[in-house]
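**Q** Everything below, folded, please.
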Amino acid sequence: MRSLKEHKNIFLLKLFSVNSIGVLLRSLLGLVSQKLIAIYLGPNGLALVGNLRNALALFGLGSTVGIDQGVLKYQSQFKNDDVELKKLYATSLAYSIVGSIIVCFILFFWASYWSQFLFKTEQYDYLFVILALTMPFTAVYNLCLAIINGKSNYKKATIVTFSTYTIVTIVIIFTVSFYKISGVLLAITFTPIAQLLTLLFFARNSLLLFTNLKIRFYAFYKNALFAFIIMSCAAVFFSNIVDLQLRNYLINHLSVEEAGYWTSMSGLSNYYLSFMTGVYSLYILPKYAKMNSLKVFLIELKRIYKLILPLFGFMFIILYCFREHLIRLLFSEEFLPMGDLFKWQLLGDIVKIIAVVIAYQFIAQKLWKLFIVTEVISYILLYVLGVYFVEKMGVEGIVFAHFLRYLIYLIIVLLLVSKIFKKHKSIDESTD
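**A** Model (predicted):
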């Protein structure tokens, strides 16, 4: 018979493999659209597209108020209790409705402001009016996806997300060749509609869960989900705001082209780091939630690192050695200067993986104050170090700042997590 350790390793490997298939398919589609944008619009266009995608992530977060991780946690905990699940869904939907109304209001009445802020012109204000009307679809989509993942139906989750990416990519292919930058921006704005279509075709049963629900805030879930809302909002808000500010800083102090190189490097980084997304949410989070011993935590940490670090280490070496060929394949000759960004970006990303695997302990234990403090410190470090090193090193300074930021973040997280387990130990000893 297999040992418990072997079963855990097999489950983790299986989850990583299933998640990897979905991420690989989505990444291929994303890279196809990125290649087309690079050919037709160059670094300038990619910088503007990056701004819109950051904004879309922010508004998407606002519409769902970041409850996805909480839904995943309690869906798993009460998977055999229909009464509790209905309360969870009702409260989640209530939060999403409130979030969607606020986001729709902000987008509709300040459409010109967002256009000016993101694109330095008001001519794209219609994009934000469209988003105001369609953003509730994103709220429902994210909620349904969290429920599907919470039921461990990873195959359906992969089909839904892949189908959404396929629709958006097809729209980008048709619009970029005819309408250039306006077409691409409109295609990306089409994302919430694509999300609704995929739910109707592939996940109608998930949508039916919301019928006959008494939409209200149930006290337990209202409070329990609030901690996840705070943590998710902090992470996504600071991430996208700092990205926007740094990109605009590069545009104003260097050039739109340099901003485009960094946007392209960040986009590539997001694609390969997406392979960790399912592992964080579906394996690490539930595991950590049950831990109160440093010894058990370290054993689990070792198991996770033994699987993922060799894989990512090997992948990063290949990416670095063949970076020029990769740039020509994924972008164009015009993007070759971004080859200088690979070294510090890849080093920063490997440190990020090491740190985030540890930091998920904050989310698992709902230590939202510690999580927010560390996130704020992390993004302040990125912005301050980014601005400083851009002055010294040009655009390469921003990826060097990325590496330093995660090195400091790792040290902070190690100290805090060790303190948490020492506190658990002292409490256990006092109750013996």
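
**Q** Please make it C-alpha for all contacts and neighbour counts, starting now.
**A** OK.

**Q** contacting residues for the residue lying closest to Gly62 once chain neighbours are set aside?
**A** Closest residue in space to Gly62, ignoring its immediate chain neighbours: Gly99 at 5.5 Å, by CA to CA, 6 or more residues apart in numbering. For Gly99, the contacting residues are Gly62, Ser63, Thr64, Val65, taking CA atoms under 8 Å, 6 or more residues apart in numbering as the criterion.

**Q** Same check on Leu52?
**A** By CA under 8 Å, 6+ apart, Leu52 lies in contact with Leu118, Leu185, Ile188.

**Q** so how far is Gly150 from it?
**A** For Leu52, the distance to Gly150 equals 30 Å [CA to CA, to the nearest Å].

**Q** Next, the second sequence, to be compared with the first:
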Amino acid sequence: MDLIKNIFKTNLFKVTSLNSVSVLVRMAGGFLASKMTAEFIGPAGMGLLGNLRNFLTSLDTFSTLGFQNGIIKYTAENSADEEKLYRTLATVFISILFAILLISGLLFFLSAYWDAWVFKTGEYAWVFKVLAFSLPWYTGNLVFMAVLNGLGRYKKVIGITIWGNVTGVLLSALLIWKLGIAGAFLGLILYPALMFLFSFYLLYRTFPRFPFLRWKYFDTTLLKGLCSYSTMALVTAVCSSLVYISLRSKLMVTFSEDEAGFWEGINRISSFYFLFVSTLLTLYFLPKLSQAKNTIETKAVFRAYYKGIIPVFAFGLILVY
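**A** Alright, predicted model coming up:
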């Protein structure tokens, strides 16, 4: 009993509990959106939406240059040193700004190519033109959330995620109801852009007028360190999207669009129950590992993970089964 009480009192358990609420809200919203998609546009629409979702996952990584984990690490490490923190944030923001401008141009002017590769229909080039204009807000939210994670603002990050998911589901439901498959595409694109409003507000309160946005703080040494995170992230993003889009396209050609949609539905369920651990790793453990100053502190972080999270996750998997 004492062990259970001690677990309940830990900061990790409090973060885990809040994260669980966030994940449950996200799961409920995902199920609702998937149900509406299946009802209003059918299983074939699920397949097309899955292709766009995988494309956006890769776009997340390319538009942030694969820096997300690096942003969390360097922000957590330098949070107590204003000069180093400003150098980190300036290097991140300026580098990613150039990436956004380049990728937005490629999305807009090569929209027909992306449509042929992702959807293979020739009907949805406009989706990528809309995405080109929403990319700054889309990517900005990812960067702001990574910075807030690195600063240890767990409750605020979870709060943004919860309210963003609720708003996104309501928006998606309305758009699907009114516009069908076009509405589903727009909902998927615009939802992260809406979350930008929440994350921008919180980051602006932390850094009024963004004093770090000065060229003098740009640090090429830090940029090299951040780039060390890029290779793995970019390779993973490309390979995973290629595999999923190819699988879904193969199902469409070999069987039918409906069968591809059914496969996507099952795949969505699978991804939902991994959200609990994957979000907690980014939200809590990566900043803690970055702040660990020696082997003893690092081992303590790992020990807390294996003792406090893995048993709960295993129990959850049994329930799902």
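
**Q** Drop anything exposed from the contacts of Leu52 of structure 1.
**A** When neighbours are counted using 16 or more other CA atoms under 10 Å, the contacts of Leu52 of structure 1 contain these buried positions: Leu118, Leu185, Ile188.

**Q** Please enumerate the strands of the stretch 51-200 of structure 2.
**A** Ranges of strands in the stretch 51-200 of structure 2, per DSSP state E, counting those that start in this stretch: none exist.

**Q** looking at it, Ser293 of structure 1 is touching Ile427, isn't it?
**A** No: taking CA atoms under 8 Å as the contact criterion, Ser293 of structure 1 and Ile427 are not neighbours in contact, 11.4 Å apart.

**Q** one step back: quick one: the contacts of Leu52 of structure 1 as TSV, columns for distance to Thr263 of structure 1 too.
**A** TSV is the format used below for the contacts of Leu52 of structure 1 (distance: CA to CA, whole Å):
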residue	distance to Thr263 of structure 1
Leu118	14
Leu185	16
Ile188	16
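
**Q** Please identify the one among the residues you listed that lies nearest to Ala259 of structure 1.
**A** The shortest separation between Ala259 of structure 1 and any of those is 13.3 Å, and it belongs to Leu118 (by CA to CA).

**Q** what residues are up against the closest one?
**A** For Leu118 of structure 1, the set of contacting residues under the criterion of CA under 8 Å, 6+ apart consists of Leu48, Asn51, Leu52.

**Q** returning to that earlier point: just put the contacts of Gly99 of structure 1 in CSV and tack on distance to Ala111 of structure 1.
**A** Listed next are the contacts of Gly99 of structure 1 as CSV, based on distance: CA to CA, whole Å:
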residue, distance to Ala111 of structure 1
Gly62, 16
Ser63, 16
Thr64, 20
Val65, 21
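
**Q** circling back: from the contacts of Leu52 of structure 1, which land in helices?
**A** With helices taken from DSSP state H, the overlap with the contacts of Leu52 of structure 1 comprises Leu118, Leu185, Ile188.

**Q** wait, isn't the second one in contact with Val49?
**A** Put plainly, it is Leu185 of structure 1. Yes: with contact defined as CA under 8 Å, Leu185 of structure 1 and Val49 form a contacting pair (6.6 Å).

**Q** Which of the contacts of Gly99 of structure 1 fall within helices?
**A** Helix and strand membership here follows DSSP H; of those, those in helices are Gly62, Ser63, Thr64.
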